[in-house]
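Engineer: return atomic coordinates for the entry below.
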Amino acid sequence: MQLTKHGHAAVVLSEGDRRLLLDPGAFTEESAWEGVGAVLITHEHFDHLDVERTKRALADDPALELWTNRSVADQLDAGRQVHVVGHGDAFTAVGFDVAVQGERHAVIHPDIPTIANIGFLVEGSVFHPGDALTVPEGGGVQTLLLPLHAPWSKTGELIDYVRAVQPARSYAVHDGLLNDTGLMVGANFLGEGGPGVPGEYVRLAPGESVTL
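Structural biologist: This is a model prediction of the structure:
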């Protein structure tokens, strides 16, 4: 399986001609959509969901399918192409086995209502938590897509999260608002300069790929 990083929170998982796109939001470049057969969206925030671009993709390709939670599905209004799922559900998307883990977005502030957020565990080994620090049930995560920077997180929580998940490797996502200095600081704390996390921490540049 190949992992390709795209803008901010978006990644593509591919194998052969099968391409699965996760969380293509407003900061995601157009190339991420090329050849995609299925889409997974964790929640409704604009940096994870570009409503108009997603509607256009669904209209342009009647075979394209999308899995997400109810609040996102209601905004897309795309009929049978959109499947509503929640914590504990499992399905197959373009040949990839996917399990849904998690229910709520992380708390930004007590005065800001939390929204639905679901994470996706692909092939039992690659986990995209969306905007939450969900620890998948049953373990076994080899590749964690780690939300590096957000208004709801702090570095110490990320360190503890990686320790709880115990992945073989963590790849940074949710990093589109950081400049080079911020990226360096994050890499330092999650790498050799920090207190220690299991596995390897890596940040791919947008468009860069790695074989898992």
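Engineer: going forward, measure contacts between C-alpha atoms and count neighbours the same way
Structural biologist: Will do.
Engineer: packing partners for the strand or helix carrying Phe120?
Structural biologist: Using DSSP states H and E, Phe120 sits within strand 119-122. With contacts defined as 3 or more C-alpha pairs under 8 Å, 6 or more residues apart in numbering; DSSP states H and E, the packing partners of strand 119-122 are strand 96-101, strand 126-128.
Engineer: name the residues that touch the last one?
Structural biologist: It refers to strand 126-128. Gly119, Phe120, Leu121, Pro136, Val141, Gln142, Thr143, Leu144, Leu145, Leu146 (C-alpha atoms under 8 Å, 6 or more residues apart in numbering).
Engineer: need the residues that contact the first helix or strand past it going along the chain.
Structural biologist: Reading on from strand 126-128 to the C-terminus, the next helix or strand found by DSSP H and E is strand 143-147. The contact list for strand 143-147 (C-alpha under 8 Å, 6+ apart) reads 9, 125-131, 158, 167-175, 212.
Engineer: mind doing that once more with 10 Å?
Structural biologist: 3, 5, 8-11, 121-122, 124-133, 153, 158, 161-162, 165-175, 199-203, 212 (C-alpha atoms under 10 Å, 6 or more residues apart in numbering).
Engineer: second chain to compare with the first, below:
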Amino acid sequence: MRITKFGHACVRIEHDGAVVVLDPGVFTDAEAVEGATAVLITHEHPDHYHPDHLRACDAPVFTIDAVAARLREDAPDVAERLTVVAPDDQFDVGVPVRAVGELHAVIHDDYPRFHNSGYLLTVDGTTVFHPGDALTVPDTAVDLLLAPASAPWLKLSEAVDFVRAVGAPRSLAIHDRVYSEVGLGMVEQHMGNLLGDSQEFVRLADGADL
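Structural biologist: The predicted model follows:
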């Protein structure tokens, strides 16, 4: 298995011929979707969903109904290879996937709640969880958490508590364009201080493999 961190919330997972790309948004270079065999989108916000990236490949797209509605307007040609998933749906994209959760984290009480689906992938015996923009804890053990590090809806204590609650032995920082390099360094330091020896928090540059 090869896991590559791309811009912001995008991660590419390659295993046994499958190339699964999660959340290639506007902060992600188009190379992330080159050769993709499936693309998974957690929700409709542009830092996770960018129709030009979906047009740049011919992979099937798996996402929730809210994104599907946007995609039918933004890129009806891509909508022809769209599969809509709902909470707890299980499907196969070359590796088994289960949809987890339903709602985006609260940004502000004055905003309506957006829909969001995390994805739990089982890759070569390793369980990988991408939560999208939510702090939904799966009901199963996770080996690698793709952990949001910065967001308008997230503060450090919540990020730490989410990593603790999921309990994965390793977490890879994603959703990292909101903070400066100094801010991200502070997140990394606090994660190291607060998680303990049983949990590792890793931060990678864009394009680097885990």
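Engineer: related to what we said a few turns ago, now, of the helices and strands packed on strand 119-122 of the first structure, which is deepest in the fold?
Structural biologist: With neighbours taken as mean count of other C-alpha atoms under 10 Å, those reach their highest mean count in strand 126-128, at a mean of 27.
Engineer: how big is the offset of it relative to the second structure?
Structural biologist: Compared with the second structure after the fit, strand 126-128 of the first structure shows a mean deviation of 0.1 Å (mean C-alpha distance after the TM-score superposition for the first structure).
Engineer: can you map out the strands along the first structure?
Structural biologist: Secondary structure of the first structure (DSSP state E): strands located at 2-5, 11-15, 18-22, 38-40, 65-68, 82-84, 90-93, 96-101, 119-122, 126-128, 143-147, 169-173, 200-202, 209-211.
Engineer: those: which one's closest to Gly182 of the first structure?
Structural biologist: If you check each of those against Gly182 of the first structure by C-alpha to C-alpha, strand 169-173 wins as the nearest, at 12.4 Å.
Engineer: for the closest one, buried residues please.
Structural biologist: Applying a neighbour-count criterion of 16 or more other C-alpha atoms under 10 Å, the buried positions in strand 169-173 of the first structure are Arg169, Ser170, Tyr171, Ala172, Val173.
Engineer: pull the contacting residues for the first one.
Structural biologist: Same thing as Arg169 of the first structure. Going by C-alpha under 10 Å, 6+ apart, Arg169 of the first structure touches 126, 141-146, 162, 197-202, 212.
Engineer: and for the third one?
Structural biologist: Residues near Tyr171 of the first structure by C-alpha under 10 Å, 6+ apart: 3, 5, 143-148, 200-204.
Engineer: same thing but 8 Å
Structural biologist: Residues in contact with Tyr171 of the first structure (C-alpha under 8 Å, 6+ apart) are Thr143, Leu144, Leu145, Leu146, Tyr201, Val202, Arg203, Leu204.
Engineer: most centrally placed residue in the second structure?
Structural biologist: For the second structure, His130 is the residue whose C-alpha lies nearest the centre (C-alpha atoms, centre = their mean; 3.9 Å).
Engineer: residue in the first structure paired with that residue?
Structural biologist: Using TM-score structural alignment, the equivalent of His130 of the second structure in the first structure is His128.
Engineer: Pro87 of the second structure - how many residues pack around it?
Structural biologist: Neighbourhood size, Pro87 of the second structure [other C-alpha atoms under 10 Å]: 16.
Engineer: what span of the first structure lines up against stretch 20-30 of the second structure?
Structural biologist: Counting by TM-score structural alignment, stretch 20-30 of the second structure corresponds to residues 20-30.
Engineer: mind listing what's buried in the matching stretch?
Structural biologist: Leu20, Leu21, Leu22, Asp23, Pro24, Gly25, Ala26, Phe27, Thr28.
Engineer: ok, now stretch 59-75 of the first structure?
Structural biologist: Result for stretch 59-75 of the first structure [16+ other C-alpha under 10 Å]: buried residues Leu64, Glu65, Leu66, Trp67, Thr68, Asn69, Arg70, Val72, Ala73.
Engineer: that stretch: how far from the chain's middle?
Structural biologist: Centroid displacement of stretch 59-75 of the first structure relative to its chain, using C-alpha atoms, centre = their mean, to the nearest Å, is 16 Å.
Engineer: also stretch 25-35 of the second structure?
Structural biologist: For stretch 25-35 of the second structure, the gap between its own C-alpha mean and the chain's C-alpha mean amounts to 13 Å (C-alpha atoms, centre = their mean).
Engineer: can you tell me what sits against it?
Structural biologist: 6-10, 12, 19, 21, 24, 39, 46-50, 53-54, 56-57, 177.
Engineer: again, but for stretch 130-139 of the first structure
Structural biologist: 9, 23, 42-43, 101-102, 104-106, 117-119, 121, 127, 147, 158, 161, 164-166.
Engineer: could you rerun that using 7 Å?
Structural biologist: Residues from elsewhere that reach stretch 130-139 of the first structure, judged by C-alpha atoms under 7 Å, 6 or more residues apart in numbering: Thr42, Gln101, Gly102, His105, Ala106, Asn117, Ile118, Gly119, Tyr161, Ala164, Val165.
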